[in-house]
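Asks: what follows is a predicted structure for the sequence shown.
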Amino acid sequence: MASLDSKKVYITRVGLKNFQGELKRLYEIRREKVGNPEEDPDEVLLLNQKIEEIERVLKNHEIIKFPSKNKRDAVQLGATVTVEVGGHTSDLTIVGPPEVNPPLGLVSHESPVGKALLGCKVGDVVTLSSTIKMPYKIKKVFYS
């Protein structure tokens, strides 16, 4: 069984660039903080933990590859899905856990929503099993 340090993590090309940029920014912040006696040691510790987390993602990442054009009708990792839920339409992009950001519509393929949408096609309706049953109608599937 793979350890957390070596487990493959899926990220998009955009996510890769974002993580690389964030790591560079955090290195610069750390350079300013280390050795400064006025810095809070807990803050430096949190900064180092964030750096290690991003380094682990970059070390173990695998770029999400889109399916061939003839297989893009089904929701797979990397797909953006237009769904209708409760009369409202929104776009959800299926990503790996490191990129999750629900306010931006980035949901993990390991989340209940992500798992339910994987394999669906336009016109399908899936209902999540939670305290409130919410049917998700697939309106569009695209890769970009």
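Replies: Perfect, I can see it now. Numbering: from 1, shown residues only.
Asks: C-alpha from now on. contacts and neighbour counts both.
Replies: OK.
Asks: where does the residue lying farthest from the centre of the chain sit: helix, strand or coil?
Replies: Residue distances from the centre of the chain (C-alpha atoms, centre = their mean) peak at Pro37, which lies 36.7 Å from the mean C-alpha position. Classification of Pro37 using DSSP: H, G, I helix; E, B strand; the rest coil returns coil.
Asks: just Lys65 next, same as before
Replies: Judged by three-state DSSP, the three-state class of Lys65 is coil.
Asks: against Thr12, how distant is it?
Replies: 8 Å (C-alpha to C-alpha, to the nearest Å).
Asks: what touches both of these two?
Replies: Listed as contacting both Lys65 and Thr12 by C-alpha atoms under 8 Å, 6 or more residues apart in numbering are Gly78.
Asks: and those two? which has more neighbours close in?
Replies: Neighbour comparison, Lys65 and Thr12: the larger count goes to Thr12, with 20 against 14 (by other C-alpha atoms under 10 Å).
Asks: list the contacts for the more buried one?
Replies: With C-alpha under 8 Å, 6+ apart, Thr12 has these contacts: Ile63, Ile64, Gly78, Val95.
Asks: switch to 6 Å and redo it
Replies: Ile63, Ile64 (C-alpha atoms under 6 Å, 6 or more residues apart in numbering).
Asks: and it, how far is that from Val95?
Replies: Taking C-alpha to C-alpha, one finds Thr12 at 7 Å from Val95.
Asks: got it, and Arg31?
Replies: Distance of Arg31 to Val95, computed by C-alpha to C-alpha: 32 Å.
Asks: use this one as the comparison:
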Amino acid sequence: MMSEKETILTAEGLKKLEQELEHLKSVKRKEVAERIKLAISYGDISENSEYDDAKNEQAFIEGRIITLEKMLRNARVIQNDEVDTEIVGIGSRVILKDLEFDDVVEYTIVGSAESNPSENRISNESPVGQALLGKRKGDVVDVNVPAGVIQYEILDIQR
């Protein structure tokens, strides 16, 4: 049997996944079942796009529920006091200076399940995340991106 991949989460990330799972099970399942019932009441389901859409949505919801349950079953929650402020790891907030453009950016390193680049929550598996892991304040890291190499200096590591 293949071992399932550990899902590394912050406490906040765990809560979000649990809420999504609860919502899918309690609300979305009922909604889609109602849609299917309604579509069937229209008669011939062989040419019924309502029915097809509802069945597709149902398949998506059930797939997502399975995925979330697997993630939660294999979740390892990083506690705030486990986050090292000496070395970059999952849960670290890292203040970086882009050496080329002199911009200062801040990223929180999270597991891939809760990465959200628009909130500056980047995955430990992303190019920037990988480059930063294990590094210390004052280190300069090279990040390979499609456009070339970005050099960041780590200004600070916080919880």
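Replies: Yep, it's here. All of these numbers come straight from a predicted model, not from anything done at the bench.
Asks: of Arg31 and Val95 of structure 1, who's got more company?
Replies: The residue with more neighbours, out of Arg31 of structure 1 and Val95, is Val95; 28 against 10, by other C-alpha under 10 Å.
Asks: could you find the counterpart of the more buried one in structure 2?
Replies: Using TM-score structural alignment as the criterion, Val95 of structure 1 maps onto Val110 of structure 2.
Asks: now that match: how far from Val27 of structure 2?
Replies: 28 Å.
Asks: structure 1: helices as residue ranges?
Replies: Applying DSSP state H to structure 1 gives helices spanning 13-33, 41-60, 112-117.
Asks: quick one: map Asn36 of structure 1 onto structure 2.
Replies: Counting by TM-score structural alignment, Asn36 of structure 1 lines up with Arg35 in structure 2.
Asks: can you get me a residue count around that match?
Replies: Neighbours of Arg35 of structure 2 under the rule other C-alpha under 10 Å: 19.
Asks: okay but Val9 of structure 1 is in contact with Leu58, surely?
Replies: No. Contact criterion C-alpha atoms under 6 Å: Val9 of structure 1 and Leu58 do not qualify, at 8.7 Å.
Asks: in terms of neighbours, single out the busier of those two.
Replies: More neighbours surround Val9 than the other of Val9 of structure 1 and Leu58, with 20 against 17 (other C-alpha under 10 Å).
Asks: give the contact list for the residue mapped onto that one from structure 2.
Replies: By TM-score structural alignment, Val9 of structure 1 lines up with Thr7 in structure 2. By C-alpha under 6 Å, 6+ apart, the contact list for Thr7 of structure 2 reads Met71, Asn74, Ala75.
Asks: how about Glu153 of structure 2, nearest residue that isn't a chain neighbour?
Replies: Excluding the flanking residues, the one nearest Glu153 of structure 2 by C-alpha to C-alpha, 6 or more residues apart in numbering is Val140, at 4.3 Å.
Asks: please apply the same query to Lys140 of structure 1.
Replies: Lys140 of structure 1's closest residue in space is Thr82 (C-alpha to C-alpha, 6+ apart), at 4.9 Å.
Asks: the counterpart of that neighbour in structure 2: how many residues sit nearby?
Replies: Counting by TM-score structural alignment, Thr82 of structure 1 lines up with Ile95 in structure 2. When neighbours are counted by other C-alpha under 10 Å, Ile95 of structure 2 registers 18.
Asks: okay, Ile95 of structure 2 and Val105 of structure 2: tell me how far apart.
Replies: From Ile95 of structure 2 over to Val105 of structure 2 the distance is 6 Å, taken as C-alpha to C-alpha.
Asks: kindly report the same for Arg121 of structure 2.
Replies: Distance, Arg121 of structure 2 to Val105 of structure 2, by C-alpha to C-alpha: 12 Å.
Asks: who's more crowded, those two?
Replies: Between Arg121 of structure 2 and Val105, Arg121 has the larger neighbour count (other C-alpha under 10 Å), namely 20 against 14.
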